[in-house]
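Engineer: Sequence plus the predicted model coming up.
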Amino acid sequence: MNTERIRPGHAGTGRSNPTLEDIATAAGVSRSTASRAINGGDRVSPQAQAAVDAAVVELGYTPNRAARSLVTRRTSSIALVIPEPDIRIMADPFFAVIITGITDALRETDVQLVLLMSRNGDDSGRVLRYLRGGHVDGAIVVSHHRDDPWTTSLPGTGLPTVFIGRPWEARPGVPYVDTDNYQGGRLAAQHLAAGGRTRVGTVAGPADMTAAADRLAGWREGLREAGLAEGTVVHADFTTVGGQEAALRLFEEAPELDGVFAASDLMALGVLEAVRRRGRSVPEDVAVVGYDNHALSATAVPPLTTVTQPMSAMAATACRILLEEIDSPGARPAPFIYPAELVVRESSGGRRLSAP
């Protein structure tokens, strides 16, 4: 007589994948106990958990995610919302670093990332409907603007949400991760002043973004502390082309400038080109400071002095906070702010400064 053990779900059933009932039978536990053991071990004894774990390995069980989501109300996915035009997202390395930071943080989990690119108008409404429809367990929002609906609409839906960058309306209990943009702008002003630059101006970022507003406010404070006039301010769109066009306008208004702070590295690259087009040199005639410390800042000609924005770390921290919010609703984590630090390279010269 053949006494070989017949595995549940494999002989006479026609099924290639064992069911939850098969796991329960093999482990000698009830179906509900097997389900709890597979879905996190809540109210399961160590002995039963070990038996279920062994049965899962022996039978090669793969959970049915669709069925599990009906029970747990989880989709095992989170959304990254970027309310910017597609062309901007593809051209700015900031977004590639953010996406990579989040996917790295998710690597040891079963959670998948859904990328949602949205602009004002119909796109925003469509994305909000998607987020409210239960398709994801939470959302990370980055590069948001003053008129975007995210800070007012998402928190009220009950969907766990974390912002990268301080929202315009930073409500209590709405978590965000940011760098100290105010202190970064202040360091840039102090650095140029310490290098003997007295006629300075700035290419500020979009006026409807908190990062740009905070960097500009810090820049102005640093100039006041150094006893320098505020100088000319021209706003641009965080792109190289926009930075170059803004810098050319800056030099038209104040041709004697000997120092420029650009509120992003991409705009600073545009400033470098504008200085060359004016027949001047960096840093001999004009010192230039950027913001971000992108990889491209070290390979610029000349290498770019810049304020560090730890983009990958910010993305990973935002992801960690979101996963904690999903697992423990109502935790209300405090904002996480990375300190400012200036990385000095050839575009400005001078000594290294960091936040006190």
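Structural biologist: Arrived safely. Residues are numbered from 1 along each chain as shown.
Engineer: only C-alpha atoms for contact and neighbour calcs from this point on.
Structural biologist: OK.
Engineer: so where do the helices sit in this protein?
Structural biologist: 20-27, 31-38, 46-59, 65-72, 86-91, 93-105, 122-132, 150-153, 181-194, 210-226, 240-253, 265-277, 295-299, 311-327 (DSSP state H).
Engineer: Quickly note the distance from Leu322 to Glu169.
Structural biologist: For Leu322, the distance to Glu169 equals 19 Å [CA to CA, to the nearest Å].
Engineer: another structure for you, compare them:
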Amino acid sequence: MDATTSAPAQRRRPTIRDVAAAAGVSRGTVSRVINGGHWVSPEALAAVQEAIRTTGYSMNQHARSLVTGRSNSVAFLLTEPQHLLFEDPTFSILLRGAAQALAGRSMPLLLMVAGTPQEQSQVLSYVGAGHVDGVLLISSHAGSPVLAELVRQGIPTIACGIPLGFEGQLGYVAADDLGGGRRMVRHLLDRGRTRIATITGPLDTPGGRMRLEGYRAELGDAYDESLVAHGDYTREGGAAGMRDLLARRPDLDAVFVASDLMAAGAIPVLRESGRTVPDDVAVGGFDDSGLAATLDPPLTTLRQPFERISTEMVRLLLEVVEGEEPAAITLPTSLVVRAST
């Protein structure tokens, strides 16, 4: 038997013509359904959707991009060193949530990390060339050249957290960092703590700045600069901040750490100094991204609604892509009390 005749014939890929024939509508109607369903009756829409299912038709995204002028994809842009993507669980939670929100719209999510000047230049060239429809900007810093260039080029962008310096130009979704900081300090005061220190996040980030403002506002006249150390949202930064505080204020009896990852670095330093948590020093964090519950002791912290943050960022970004004005949303945090306080 001839091998060329024994092989099964390759199945032809279904086309718009096939979908139109199966649905009993014109190819133009099918095209309108594929590109958003505008000016299509509910009956025709249902017929086309059923025909797409039964024929197994799959859109050629490249062809669609040529017609619409869009890439039909979105960038998840992290402006931090690459290792933090794996060390800080908040980023992976946000990434997963954004991917899930876009999956329902059949839009891929492109992960981009721009922690170095070279990476930033490459990313800006890529997004500026129109390879993505918009950018979900994660962990922006005040004065960031990436932030400024995205605004200058008019690339649809939604920031995670208030985009410092561009509040009126970019939309964003933020947790209530200031209110969360106040709530943690109030919790520690209510537990009888009187010498409450803090390890801040970077002060060029909205979380670092606003959580410190919340801490300061709740303490009022009791605020003491000697009880403030500055960190960088890393485990090592939390450890260094804790050592600095203990050297300056060995009498501290509580510390509000501006991220759970930094708290994970601070607690071992307290233990090494002979102090117990929470008997000698109570410790509170911020995030509740999964790490807090695994610490020893389990960490009292402020929970950010990460899944909702991702979902709202995607929604706002797609609205901007469609030409709507950028919007801003601030979501509440919630106190999760565990054994560290």
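Structural biologist: Good, I have the coordinates. These numbers were taken from a predicted model, which means no experiment stands behind them.
Engineer: Quantify their similarity with the TM-score.
Structural biologist: The TM-score (TM-score structural alignment, normalised by the length of structure 2) is 0.89; 333 aligned residues with a CA RMSD of 2.3 Å.
Engineer: picking up where we left off before, export the helices of structure 1 to JSON lines and tack on distance to Gly201 of structure 1?
Structural biologist: JSON lines is the format used below for the helices of structure 1 (distance: least, CA to CA, whole Å):
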{"stretch": "helix 20-27", "distance to Gly201 of structure 1": "67"}
{"stretch": "helix 31-38", "distance to Gly201 of structure 1": "60"}
{"stretch": "helix 46-59", "distance to Gly201 of structure 1": "64"}
{"stretch": "helix 65-72", "distance to Gly201 of structure 1": "55"}
{"stretch": "helix 86-91", "distance to Gly201 of structure 1": "25"}
{"stretch": "helix 93-105", "distance to Gly201 of structure 1": "24"}
{"stretch": "helix 122-132", "distance to Gly201 of structure 1": "35"}
{"stretch": "helix 150-153", "distance to Gly201 of structure 1": "32"}
{"stretch": "helix 181-194", "distance to Gly201 of structure 1": "10"}
{"stretch": "helix 210-226", "distance to Gly201 of structure 1": "10"}
{"stretch": "helix 240-253", "distance to Gly201 of structure 1": "7"}
{"stretch": "helix 265-277", "distance to Gly201 of structure 1": "11"}
{"stretch": "helix 295-299", "distance to Gly201 of structure 1": "20"}
{"stretch": "helix 311-327", "distance to Gly201 of structure 1": "26"}
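Engineer: Need the nearest residue in space to whichever residue in structure 2 pairs up with Asp258 of structure 1, chain neighbours excluded.
Structural biologist: In structure 2, the residue equivalent to Asp258 of structure 1 is Asp253, according to TM-score structural alignment. Leaving aside its sequence neighbours, Asp253 of structure 2 sits nearest to Val281 (CA to CA, 6 or more residues apart in numbering; 4.4 Å).
Engineer: Do I have it right that the one you found meets Arg271?
Structural biologist: No: using CA atoms under 8 Å, Val281 of structure 2 makes no contact with Arg271, being 9.9 Å away.
Engineer: Tell me the residue in structure 1 aligned with Arg191 of structure 2.
Structural biologist: Using TM-score structural alignment, Arg191 of structure 2 sits opposite Gly195 in structure 1.
Engineer: What distance do you get for its match to Thr240 of structure 1?
Structural biologist: 25 Å.
Engineer: which residues touch the residue most central in space within structure 2?
Structural biologist: In structure 2, the centroid-proximal residue (CA atoms, centre = their mean) is Leu94; its distance is 4.0 Å. Neighbour list for Leu94 of structure 2: 306-307, 309-310 [criterion: CA atoms under 8 Å, 6 or more residues apart in numbering].
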